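Undergrad: coords below, sequence missing:
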């Protein structure tokens, strides 16, 4: 069985306050082999039907 290392991040209002932290965290996770997919909070709330096709 094959498992992919995928992390789904939903960026809300607080994201703007912690951009540097998120960049460092993302770099570490990518080094560990994770793929990070980011969505904006507004898109999840307003366009979830479109996003679920991704």
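TA: On my side now, so go ahead. Bear in mind that the values here come from a model prediction, so they are computed numbers and not experimental data.

Undergrad: alpha carbons only for contacts and neighbour counts from here, please
TA: Noted.

Undergrad: can you pull out the helices in the chain?
TA: All helices of the chain, identified by DSSP state H, fall at 19-31, 41-46, 48-51.

Undergrad: one more structure, for comparison:
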């Protein structure tokens, strides 16, 4: 089984076109001066005392913000995504989800929503 670091690196190499577009705006503190990370692991202790990792598409620690770019695969993962969002919210994080289509066709409203969450 690959390490979590290896898995994150692989996910960064396989990003979708929508993730790439959004990353070009968020990277290098270019958006509101905030530091965004992509495919950054967030560790949570499970009830059994084990480390469980969640890897959001984008994460800003300063704003306590997780951004997800949801492609077609998420249509089949709704229950998993709901549970994952609840766990991340319990850590005090805000989760924003955008479809890949929304990111590609309406970047302005996506950035407005992200900007509002960063304030």
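TA: Arrived safely, thanks for sending. What you see is a predicted model; the values in this text were computed from it and never measured.

Undergrad: Could I get the helices of structure 1 in CSV, plus columns for distance to residue 9 of structure 1 and mean neighbour count?
TA: CSV is the format used below for those (distance: least, Cα to Cα, whole Å; neighbours: other Cα atoms under 10 Å):
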stretch, distance to residue 9 of structure 1, mean neighbour count
helix 19-31, 10, 12
helix 41-46, 9, 13
helix 48-51, 13, 11
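
Undergrad: export the ones you listed to a markdown table and tack on distance to residue 8 of structure 1?
TA: Formatted as a markdown table, these follow (distance: least, Cα to Cα, whole Å):
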| stretch | distance to residue 8 of structure 1 |
| --- | --- |
| helix 19-31 | 11 |
| helix 41-46 | 11 |
| helix 48-51 | 12 |
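
Undergrad: can you tell which of those helices is closest to residue 7 of structure 1?
TA: Distance to residue 7 of structure 1, taken as Cα to Cα, is lowest for helix 19-31 among the helices of structure 1, at 9.0 Å.

Undergrad: Many thanks, we can stop here.
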